[in-house]
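mind looking at a prediction? Sequence and model below.
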Amino acid sequence: MAKRCRFLLFLPLVLFSFFTSASPLSITKSDFAALREIKNSLTDVPSSSAAATRFFSSWDFSSGADPCTSFTGVTCFSSRVTILSLGTGLSDSRGLAGTLSPAIAKLTELSQLILFSGIVTGPIPSRLGNLRNLKVISLTNNRLTGEIPPGIFNLPNLHTLDLSHNQLSGRIPPATPGLNQLKVLILSNNQLLGKLPSTFWDQLLHMDLSNNYITGTLPEKMPSELRYLSVSNNRLWGPIDGLESLSELAYLDLSMNRFSGPIPNTLFRPGITSMLLQRNNLSGLVPQSPPWSYVAGSTFDLSHNFLTGELTPALIGVETLFLNNNRLNGLVPEGYAQSVKSGTMKTLYLQHNYITGFPIEEGYVLPETTAVCLSYNCMEEPPLGMAACPASAGDQISRPAYQCAASRYHNSSSMV
């Protein structure tokens, strides 16, 4: 009887061990094989820290462990891999090295593909364009090369494409009519060239193409829902009046290009938080619009252009305003001085213009959080001195008299 009892107690352990070892993995064989190929093409970058996190330490194909529950960065649904995050993204990890295996395309139910910062090289597998369930592709801060596979831009469910901070080259493939899912496009800090596509995705909300070698002009029609647009530090030129229809725009960065012509009045409205247009060839007057109550932290940089005429009240409510290195003249409106005194405007750079007066008492002490620079204008001595001026403003207090006289003549004659 005692032996029978001992056997009955032992039997559940035997059965548990049998079914555990005999039960198949929850992942499909094809996805299991694809993960093995992916691992064979990548490796953890060695770290001098013994405690550094190694991403592939959990990817053990010989232990019988189920990748869906045991492999870091692998998420499954119904036995298929749906999310693949390669690398940890942690500060103590140097990321991954190697190349991206074409076997990624065998994970046919994949909805998200993420590659964290590392030194992965080589091309983006062209077969990614076959993964019709992909919603997110984020392959940032690596050393990927070659052109962007055109098929990626035809994925019907793609919402976010972030390939920034790589070494990608070639042209940006054009948008395909009827594919309206793409909302976020980030291709900044690569080596892309050629002209911008004539059309973009209708529902695009965020587009960052900065720090490339893109040429030509802005498309005549931009996505009407666009809220974030950056094409800074490229080789773009021409007018920017095509941006007039972007009523939802909150962040605009066209800096360090060759854009010319006037700044559209419609860009100056309460909803915009950042307008960075510095170092272009923009000309004309500062737009005539009411002094909006811009949001806290708003930054407008219109410096290093060819803006002329007197400064209008349009920008009184901006928190950080750079208008230096233009051709502005005349008196600064009273509202700017009041905004500076109250601390609403924390930075106002007007140096290197032809301004003749700023309505503030000589020797007035600014709030500690405020910086105003008025040097190298047509004032004998700036009322606030040069203490708040940056080093790039130089050490000259005022413009030479002959330059100011020439400016007055030019402005008066141009009004005839």
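Looks like it arrived, so ask away. A quick note: this is a predicted structure, and the numbers were derived from the prediction, not measured.

please make it C-alpha for all contacts and neighbour counts, starting now.
Will do.

all strands of the stretch 1-150 of the chain, in order?
Under the criterion DSSP state E, counting those that start in this stretch, strands of the stretch 1-150 of the chain are mapped to 42-44, 74-77, 80-86, 96-99, 112-115, 119-122, 136-139, 143-147.

out of those, flag the one nearest residue 332.
Nearest of the strands of the stretch 1-150 of the chain to residue 332, taken as Cα to Cα: strand 136-139 at 47.1 Å.

what does stretch 265-284 contact?
Contacts of stretch 265-284 with the rest of the structure, by Cα atoms under 8 Å, 6 or more residues apart in numbering, involve 243-244, 248-263, 287-289, 292-295, 297-309, 314.

can you give me the end-to-end span of it?
11 Å (Cα to Cα, to the nearest Å).

distance between that stretch and the chain's centre?
What separates the centre of stretch 265-284 from the centre of its chain is 18 Å, taken as Cα atoms, centre = their mean, to the nearest Å.

another structure for you, compare them:
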Amino acid sequence: MMAPSSSAPLLFLLLRILLILHLCLLSQQQQQQQQQQADEASSLHPVDAAALLDIRRSLRDLAGSDFFSTWDFSASSGPCASFAGVVCSPDDDSPPFLRVVVLTLGSGLADSPGLTGALPPSLGDLAGLRLLSLSGNLISGPVPPSLAGLPDLHTLDLGDNRLGGPIPAPLLLPSSPSLKVLILAGNGDLSGEIPPEFSASQLLHLDLSRNRLSGGIPQLPSTLRYLSLSANSMSGPLDAAFSGAAAPLLPDLSYLDLSSNAFAGPVPPALFALPSLSSLFLQRNNLSGQLDVPPPPQGAPPPPWAVVDLSHNALSGEVPGALAGAGSLYVNNNRLSGAVPEDVARSVFAGRMTTFYAQHNFLTAFPAPPLPVPDSVALCLSYNCMPLPTPATAAGCPASAGPLPSRPPYQCRTTAAGGDA
């Protein structure tokens, strides 16, 4: 009988070794793949990296600023971990990358006095961006139209810079449905008109104040809660935006500032019927006609506005008693006449209305105060067609009211006869 071959155990051993080597190789490949995925998940998307590099080339620190000192593109930690003002988040792509979701540059960060330069179009390449804030710098040039193409952008704040030219229309149109907060205030040279299609926008907060916008106000989007167009060159009547049908279409508008423009015509009564309106600023326009403020329902108190400022216009007629609920009421420097309503006076004496400026009108009477005017109340009735009831009715006057307690009698006689004073 022949002895068993001695090669069988050796072959079995070789097979075991090969199997172990194969398993080790698979494990190593799996580890390398996992490490690669981890590296990719922690690295910035190359498009975003290129956009940040372009931003760095386009903007620079003002003298004394070191905001960009952390923007070292050769650092191993990467922009998301070390760049000031940059916040990243993983995307949903495969393989996953980090995308820039928040970009806050310049003033207010790292003790920076601000940045200068121009905004590059590549800002529109940051596809994951949700918040972009570059306020309080000295950035000039146009607003890049590419910003309107960012699909997830919620807040855009470019206020208080030196931007100029027209506002890209798509930013004010429904083509930017994710954009809810747009602040371009205080740039000085932004121009153009608000397009009629603005009514279909989804904005909640719009501040375009202190620019050179022209034209009128179109119908407003029903989503608006805050609107400031003050200190522009806008004109025309307010009826188009605030007709009688506007009140139910603007259920959440709480802050409206149209001051320091050239709006003309009457103040639409529908403005005072907006259900959420708390602060209304219409001062320093060319508004005229009588104030028509709808009275509250029977037995209901007047709406509790925080501030109503109608000063420095050409409004006539009497002070509406329905404004007695305002915490601060400014009707000074108009052509109002008649007696101040008792409801307004009672609100002043009770301290509910903490400011009532009615100087430089043609008012003829103010109810005698049953109590001293509270120290917390600023009351000014000077330069009207009546003797001041008490010194306290002029004690709260600003310096601009002037030293004269009442108008000259001839001005009051001319106004009573229907002439101009």
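Perfect, thanks for sending it. If you're wondering where the values come from, they're calculated on a predicted model, not measured in any experiment.

can you list the strands of the stretch 1-150 of the first structure in CSV and add distance to residue 199 of the first structure?
Below are the strands of the stretch 1-150 of the first structure laid out as CSV (distance: least, Cα to Cα, whole Å):
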stretch, distance to residue 199 of the first structure
strand 42-44, 37
strand 74-77, 35
strand 80-86, 31
strand 96-99, 32
strand 112-115, 26
strand 119-122, 29
strand 136-139, 21
strand 143-147, 19
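
what about the equivalent of residue 396 of the second structure over in the first structure, how many residues nearby?
Pairing criterion TM-score structural alignment: the partner of residue 396 of the second structure within the first structure is identified as residue 388. Applying the criterion other Cα atoms under 10 Å, we find 17 residues in the vicinity of residue 388 of the first structure.

contacting residues around residue 388 of the first structure?
The neighbourhood of residue 388 of the first structure, defined by Cα under 8 Å, 6+ apart, consists of 371-373.

narrow the contacts of stretch 265-284 of the first structure to just the buried residues.
Listed as buried from these are 243-244, 249-263, 287, 292, 294, 298-309, 314; burial here means 16 or more other Cα atoms under 10 Å.

after the host helix or strand of residue 394 of the second structure, which helix or strand is next? Please name it.
Element membership of residue 394 of the second structure, judged by DSSP states H and E, is helix 392-395. Proceeding C-terminally, helix 392-395 of the second structure gives way to helix 409-416 as the next helix or strand, assigned by DSSP H and E.

okay, that next one sits on what stretch of the first structure?
Alignment of helix 409-416 of the second structure against the first structure: residues 401-408, by TM-score structural alignment.

neighbouring contacts of the matching stretch?
Residues external to stretch 401-408 of the first structure that are found in contact with it (Cα under 8 Å, 6+ apart): 354, 378.

one more pass at 10 Å, please.
327-330, 353-356, 377-380, 398, 409-410, 412-414 (Cα atoms under 10 Å, 6 or more residues apart in numbering).

what ranges do the strands span in the stretch 301-421 of the second structure?
Per DSSP E, counting those that start in this stretch, the stretch 301-421 of the second structure carries strands over the ranges 307-309, 314-317, 328-330, 335-339, 355-357, 362-365, 378-380.

can you put these in JSON lines and add distance to residue 119 of the second structure?
Listed next are those as JSON lines, based on distance: least, Cα to Cα, whole Å:
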{"stretch": "strand 307-309", "distance to residue 119 of the second structure": "37"}
{"stretch": "strand 314-317", "distance to residue 119 of the second structure": "42"}
{"stretch": "strand 328-330", "distance to residue 119 of the second structure": "41"}
{"stretch": "strand 335-339", "distance to residue 119 of the second structure": "47"}
{"stretch": "strand 355-357", "distance to residue 119 of the second structure": "43"}
{"stretch": "strand 362-365", "distance to residue 119 of the second structure": "52"}
{"stretch": "strand 378-380", "distance to residue 119 of the second structure": "46"}
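
select, out of the ones you listed, the one closest to residue 83 of the second structure.
Judging the strands of the stretch 301-421 of the second structure by Cα to Cα, what sits closest to residue 83 of the second structure is strand 307-309, at 42.4 Å.

show where that closest one falls in the first structure, residue numbers please.
Structural correspondence for strand 307-309 of the second structure: residues 299-301 of the first structure, per TM-score structural alignment.

quick one: the matching stretch to the second structure mean distance?
With the two structures superposed, stretch 299-301 of the first structure lies on average 0.8 Å from its match in the second structure, counting by mean Cα distance after the TM-score superposition for the first structure.

quick one: map residue 277 of the second structure onto the first structure.
Aligned partner of residue 277 of the second structure by TM-score structural alignment: residue 272.

whoops, residue 163 of the second structure was the one
Using TM-score structural alignment, residue 163 of the second structure pairs with residue 168 in the first structure.

give me the neighbour count for that match.
Other residues near residue 168 of the first structure number 25, with proximity taken as other Cα under 10 Å.

and the end-to-end length of stretch 120-137 of the second structure?
Calculated as Cα to Cα, the first-to-last residue distance of stretch 120-137 of the second structure is 15 Å.

tally of neighbours for residue 20 of the second structure?
Neighbouring residues of residue 20 of the second structure were enumerated by other Cα under 10 Å; the total is 12.

repeat that for residue 218 of the second structure.
Each residue near residue 218 of the second structure was counted by other Cα under 10 Å, and the total is 18.

just residue 280 of the second structure next, same as before
Here the neighbour count serves as a burial measure; for residue 280 of the second structure (other Cα under 10 Å) it reads 21.

check residue 362 of the first structure too.
For residue 362 of the first structure, the tally of surrounding residues (other Cα under 10 Å) stands at 12.

repeat for residue 185 of the first structure
The number of residues near residue 185 of the first structure, taken as other Cα under 10 Å, comes to 20.

could you do residue 4 of the first structure as well?
For residue 4 of the first structure, which is what you asked about, the neighbour count (other Cα under 10 Å) is 9.

now for it: which residues touch it?
residue 10.

in the first structure, which helix has the most residues?
Across the first structure, the longest stretch assigned as helix under DSSP state H is helix 2-22.

about what we covered before: got a list of contacts for the strand or helix carrying the match of residue 163 of the second structure?
Mapping residue 168 of the first structure onto the secondary structure by DSSP H and E places it in strand 167-170. The set of residues external to strand 167-170 of the first structure that reach it, using Cα under 10 Å, 6+ apart, is 121-124, 141-148, 187-194, 212-214.
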